[in-house]
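**Q** got a predicted structure here, sequence first:
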Amino acid sequence: MIIVMKAGAGKKDRDEVVKRIKELGYKPHIIHGTTRDVIGAIGDERAKLVLQSLENMHGVESVVPILQPYKLASSEVKHEPSQVKVGDSVVIGGSRVVVMAGPCSVESEEQIIESARLVKEAGATMLRGGAFKPRTSPYSFQGLEEEGLKMLAKARDLTGLPFVTEVINPETVDLVADYADMLQIGARNSQNFALLKKVGQCGKPILLKRGMAMTIQEFLMSAEYIMSEGNQGVVLCERGIRTFETATRNTLDLSAIPVLKLKTHLPVVIDPSHGTGNYHYVAPMCYAAVAAGADGLIVEVHPDPERASSDGPQSLKPKKFAAMMQKLRLFAEADGRSL
């Protein structure tokens, strides 16, 4: 159920409602709107009619059932789009298209600092790079772990770019959160519910990637796991799903953008690098994603992709990335936005 507060209802009224929700055995989640607050009451669906009594409380406008199984992520709870702040200055979900760029893996201090400098010069607003890498083969490069996190932090200090990096198990969430501005949940972990709960408690914004065989409802239920732990700073990332097609690494589902924009208030980011697996296709998919309304992009850029430890074939060289960014501005401006 969602409890819609009246416009102008004060903190005292809201606190009384929150207290009563807890007394009834439900977990309250306050969502601040532009004109009024909404309180989600999450708990046992079988006894939810008891919450109707809250309509009689001072400051309450209405009590409305949430029809979707994902409660906090649903646009029924919050009609206006959410904005997620990363670091001190980056906002995902506003009028600016946020571009996160950098190598798949952190390989050395020189490599990640050079990458950060080059993507910033081209107009990127965030740095991406993996310190922990979940790989299909146990013999593939697994990442530099904490040393990689330290290198990412140094690159941030030198360039001012906040960074997003992947966390792959609950045991390292606190470690990664100590360094990173934003934590990424990769496709392979998108239904690792223990991990989702843990990042929901970490206090840092989360970039949640869609699983390679996930329906959109399953995707949003994973977001719900994070949000139900108190973390409302979730950004959804479409990175392609597995189909019968072999011409691309995955099938990048750009139709997910308008679907998610209708069903949820959370920002949506597109990963054309993993979505296609080939650098030739990355720029066209970036243009299409922005035209379809994506709030951001996460793009793999490597100064020497031929020698990359992972995902070299889908990584753009810095010059190609810079050229793409120049053209991308035109698509953003056509939609009344900026880079």
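**A** Perfect, thanks for sending it.
**Q** can we go C-alpha only for contacts and neighbour counts from here?
**A** Fine.
**Q** who's in contact with stretch 320-336?
**A** Stretch 320-336 is contacted from outside by 95, 97, 119, 122-123, 283, 286-287, 290-291, 301, 338-339, using C-alpha atoms under 8 Å, 6 or more residues apart in numbering.
**Q** can you pull the buried residues of it?
**A** For stretch 320-336, the neighbour count (16 or more other C-alpha atoms under 10 Å) marks 321-322, 324-325, 328-329, 331-332 as buried.
**Q** pick the one among those residues closest to Met221.
**A** Nearest to Met221 out of the buried residues of stretch 320-336 is Ala332 (C-alpha to C-alpha; 30.0 Å).
**Q** pretty sure the closest one belongs to a strand, no?
**A** No. Under DSSP: H, G, I helix; E, B strand; the rest coil, Ala332 sits outside any strand and is assigned helix.
**Q** one step back: can you add distance to Gly25 and neighbour count and give the contacts of stretch 320-336 back as TSV?
**A** Output for the contacts of stretch 320-336, formatted as TSV (distance: C-alpha to C-alpha, whole Å; neighbours: other C-alpha atoms under 10 Å):
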residue	distance to Gly25	neighbour count
Ser95	40	14
Val97	41	24
Val119	49	27
Ala122	52	18
Gly123	49	18
Ala283	50	21
Cys286	46	25
Tyr287	48	20
Val290	43	25
Ala291	45	15
Val301	49	31
Ser338	45	16
Leu339	45	19
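**Q** ok, structure two:
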Amino acid sequence: MVIVMNIDATVEEIAAVNRRLEEMDFKNQVIHGVKKIVIGAVGDALNNNALKELAQMPGVEKIVPIMKPFKLVSREAQAESSVVKVGDVRIGGQELVVVAGPCAVENREQIMAAALAAKNAGANMIRGGAFKPRTSPYSFQGLEKEGLQMLKEASRAVNLPTVTEVIDEHSLNLSLNYVDMLQIGARNMQNFRLLKAVGQTDKPVLLKRGMSATIEEWLMAAEYIMSEGNQQVILCERGIRTFETYTRNTLDLSAIPVVKRLSHLPVIVDPSHGTGDRQLVAPMSLAAIAAGADGLILEMHPQPSKAVSDGAQSLTPEGFNNLMRQLTILAPAVQRSIPKIQGGLEYV
């Protein structure tokens, strides 16, 4: 349930309601919305007398039961859309956010070149994998700590925040010192131990949809993170597995408006993994923004033909620059804005 506090409720009144809920064995979170302060409370249903007691406490406006299995994630818990800050970047606001970079950090020269290309084209953030969960145990598994150090160096060089995937608690603990946002990949969407662990950090979390996950399962994974206290969750649609063979996955763009209706969390789209085909990335990026996505996460490599992973779906710097130009044309049509193309930085 959600306890909606009066707009002029004091800190003491909010704390008192929180304490009473804890005495009733509820797990609570105070959610500061734009117009309202609410307390999300998860636990067993209360009888009428207990509900009446809470409703009559000073500062309480009303109590709203939440029938959906996902509580804190739902629009019932927070009517207005959330905005998640990653450094100076705001995800979920009026400005579209574009994250770009290679699937994997391979060496210093490669990640620096990718970061500069991303910055010059107008990207807000850079991505780069240091821990790579691969289908084959013989495939490149990532540079781990060395890769994180290179990613941080690139971040400082171009002054853009970073995101990287964590695959277990060891990689999580290492990454906390190097990146600005943590990514939970499709294979780990229902790794509940890992979800709880990132939920106990103060880092924003990018949660990718599992390859065969329903929308409800995806939102319940976000609920795991938020129930541990971390409200900085961004959802990422990255395609689901179907019988189609002409694309790597089937990019479910219908999920964007559905999730926007069900949840207050920001939603971004990964058309690189969603299609697996460089030629499809730009049209699906434009379609995702038209469908209401708050941003994109794209694979871009200085030399895709030499990439150790996902080269076929990685944009070239030129291709990424062209896409950013297309987005500047589309954004105003959907009442959004896009960062200005930077240009001018060179690799040193």
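**A** Arrived safely. All of these numbers come straight from a predicted model, not from anything done at the bench.
**Q** ok so, going back, check the contacts of stretch 320-336 of structure 1 and tell me the two furthest apart.
**A** Greatest spatial distance in these: Ser95 and Val301, 24.1 Å, computed using C-alpha to C-alpha.
**Q** what's the neighbour count on the closest residue to Phe192 of structure 2 other than its chain neighbours?
**A** Leaving aside its chain neighbours, Phe192 of structure 2 sits nearest to Tyr224 (7.2 Å; criterion: C-alpha to C-alpha, 6 or more residues apart in numbering). Tyr224 of structure 2 has 23 neighbours, counted by other C-alpha atoms under 10 Å.
**Q** isn't Tyr224 of structure 2 up against Arg193?
**A** No. Contact criterion C-alpha atoms under 8 Å: Tyr224 of structure 2 and Arg193 do not qualify, at 9.3 Å.
**Q** picking up where we left off before, so which of the contacts of stretch 320-336 of structure 1 belong to helices?
**A** Among these, the ones falling in helices (DSSP state H) are 119, 122, 283, 286-287, 290-291.
**Q** now distance to His32 of structure 1 too, for these, in JSON lines please.
**A** What follows is these, written out as JSON lines (distance: C-alpha to C-alpha, whole Å):
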{"residue": "Val119", "distance to His32 of structure 1": "34"}
{"residue": "Ala122", "distance to His32 of structure 1": "35"}
{"residue": "Ala283", "distance to His32 of structure 1": "36"}
{"residue": "Cys286", "distance to His32 of structure 1": "32"}
{"residue": "Tyr287", "distance to His32 of structure 1": "33"}
{"residue": "Val290", "distance to His32 of structure 1": "27"}
{"residue": "Ala291", "distance to His32 of structure 1": "29"}
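**Q** relative to Thr264 of structure 1, which of the residues you listed is nearest.
**A** Nearest to Thr264 of structure 1 out of those is Val290 (C-alpha to C-alpha; 18.0 Å).
**Q** ok, now which ones touch Arg241 of structure 2?
**A** By C-alpha under 8 Å, 6+ apart, the contact list for Arg241 of structure 2 reads 211-212, 249-250.
**Q** check Met5 of structure 1 too.
**A** Residues near Met5 of structure 1 by C-alpha under 8 Å, 6+ apart: 14, 36-39, 59-62.
**Q** likewise Ser105 of structure 1?
**A** Ser105 of structure 1 makes contacts with 129-131, 133, 143, 309-310, as judged by C-alpha under 8 Å, 6+ apart.
**Q** again, 6 Å this time
**A** For Ser105 of structure 1, the contacting residues are 129-130, by C-alpha atoms under 6 Å, 6 or more residues apart in numbering.
**Q** that one and Ser140 of structure 1, how far apart?
**A** 12 Å (C-alpha to C-alpha, to the nearest Å).
**Q** got it, and Lys263 of structure 1?
**A** 38 Å.
**Q** ok, Asn192 of structure 1 next?
**A** Distance from Asn192 of structure 1 to Ser140 of structure 1, by C-alpha to C-alpha: 22 Å.
**Q** between the two, which has more neighbouring residues?
**A** Legend: neighbour count by other C-alpha under 10 Å for Asn192 of structure 1 and Ser140, higher for Asn192 (17 against 12).
**Q** so where do the strands sit in the stretch 201-348 of structure 2?
**A** For the stretch 201-348 of structure 2, applying DSSP state E, counting those that start in this stretch gives strands covering 205-208, 233-237, 267-269, 295-299.
**Q** so which of these gets nearest His32 of structure 2?
**A** Between His32 of structure 2 and these, the shortest separation by C-alpha to C-alpha is 14.8 Å, and it involves strand 233-237.
**Q** how much does the closest one stray from structure 1?
**A** Superposed on structure 1, strand 233-237 of structure 2 shows a mean distance to its aligned partners of 0.1 Å (mean C-alpha distance after the TM-score superposition for structure 1).
**Q** could you list every helix and strand in contact with that strand?
**A** Helices and strands touching strand 233-237 of structure 2, by 3 or more C-alpha pairs under 6 Å, 6 or more residues apart in numbering; DSSP states H and E, are strand 205-208, strand 267-269.
**Q** mind putting these in CSV, distance to Ala79 of structure 2 and mean neighbour count included?
**A** Compiled in CSV, those are given as follows (distance: least, C-alpha to C-alpha, whole Å; neighbours: other C-alpha atoms under 10 Å):
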stretch, distance to Ala79 of structure 2, mean neighbour count
strand 205-208, 21, 26
strand 267-269, 16, 28
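**Q** no further queries at this time; thank you.
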